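In: could you look at this predicted model? Sequence included:
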Amino acid sequence: MVIEHVAIWCQDLEKMRTFYQHYFQLQSNHKYTNARGFQSYFLRFSSGCRIELMQWDQVSTGHNDAERQFLGLGHIALSLGSREAVDNLTRKLQQDGYTCVSGPRVTGDGYYESCILDPELNRIELCA
């Protein structure tokens, strides 16, 4: 069994698509739009797993906050393959103005990781 995709509701669909494509080298399909105004992109990792970015004016804004977490999806963890890759991407994201919530560090459960926030304050763990 594998995860096929994870979906994220977005306020700024294009900004989120650009972020995930740029920093994680994901391949995007063409935007899907239905008659009710729902829009989405599927972004594919080289492994085949996908992230679906979705936008629809019928969805209320979330409680995303850089300091607090709420019920629902906690984070997405992306394995970068090495500590050096975690350090390098964390540094690049910080230089580009994105918030690093924690790390890079070795966690109590043995991961080497950092946690950054995407443009809409969703948590992404970069791990080795």
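Out: Good, I have the coordinates.

In: contacts, neighbours, all on C-alpha from now
Out: Noted.

In: correct me if wrong: Y32 contacts S40.
Out: Yes. Y32 is within contact range of S40, at 5.3 Å (criterion: CA atoms under 8 Å).

In: can you give me the strands in the chain?
Out: 5-9, 27-28, 32-33, 39-44, 50-55, 76-79, 100-106, 112-117, 123-127 (DSSP state E).

In: put this next to the previous one:
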Amino acid sequence: MIAHLAIWTRDLERMRVFYETYFGATASPLYHNPTKQFRSYFLSFGAGCQLELMHRPDVPDDTSDPLAQRTGLIHFALSVGSPERVDALTRRLNTDGYARIDGPRTTGDGYYESVVLDPENNRIEITV
């Protein structure tokens, strides 16, 4: 079982609000380690895997060194329960100015999904 996924983020509060607003996440209290200038939230989506949003001012955007810390991730999928909810949330996000990359569609391996970008261009698959 996956306990949590983590994203290094440039704008911690904007990202927290995005996931609360569009995916119904509930954020933990802000954790702050002033010595390391580290801040984070754990976001819960009901049951199962959590998403940790993390910020430290010295973590770069540069992806050239795969062993170094850097912002972002490739993608993760959030289930919304039905094809109709996939469609509705995809439309809402697109109307609110977030990029729709793909779908909604049924993929070759049978998943119904769309792909959108969050405020820092991380890919989210919205699926049943």
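Out: Nice, thanks for sending it over. Predicted, not measured: the structure shown is a model, and the values here were computed from it.

In: between Y32 and S40 of structure 1, which one's more packed in?
Out: S40 (23 against 12; other CA atoms under 10 Å).

In: next, count neighbours for R85 of structure 2.
Out: Count around R85 of structure 2 with other CA under 10 Å applied: 15.

In: number of nearby residues for the residue lying closest to it once chain neighbours are set aside?
Out: Here the nearest residue to R85 of structure 2 in space, its sequence neighbours aside, is V128; by CA to CA, 6 or more residues apart in numbering that works out to 7.9 Å. Applying the criterion other CA under 10 Å, we find 17 residues in the vicinity of V128 of structure 2.

In: wait, what's in contact with V128 of structure 2?
Out: Contact analysis of V128 of structure 2 by CA atoms under 8 Å, 6 or more residues apart in numbering lists S79, V80, G81, S82, P83, R85, V86, Y111, Y112, E113.

In: hmm, L126 and A77 of structure 1 touching each other?
Out: Yes. Using CA under 8 Å, A77 of structure 1 makes contact with L126 at a distance of 6.0 Å.

In: neighbour count: those two, which is higher?
Out: Taking other CA under 10 Å, A77 of structure 1 and L126 do not tie; L126 has more neighbours (26 against 15).

In: pull up the gap between that one and S60 of structure 1, please.
Out: 28 Å (CA to CA, to the nearest Å).
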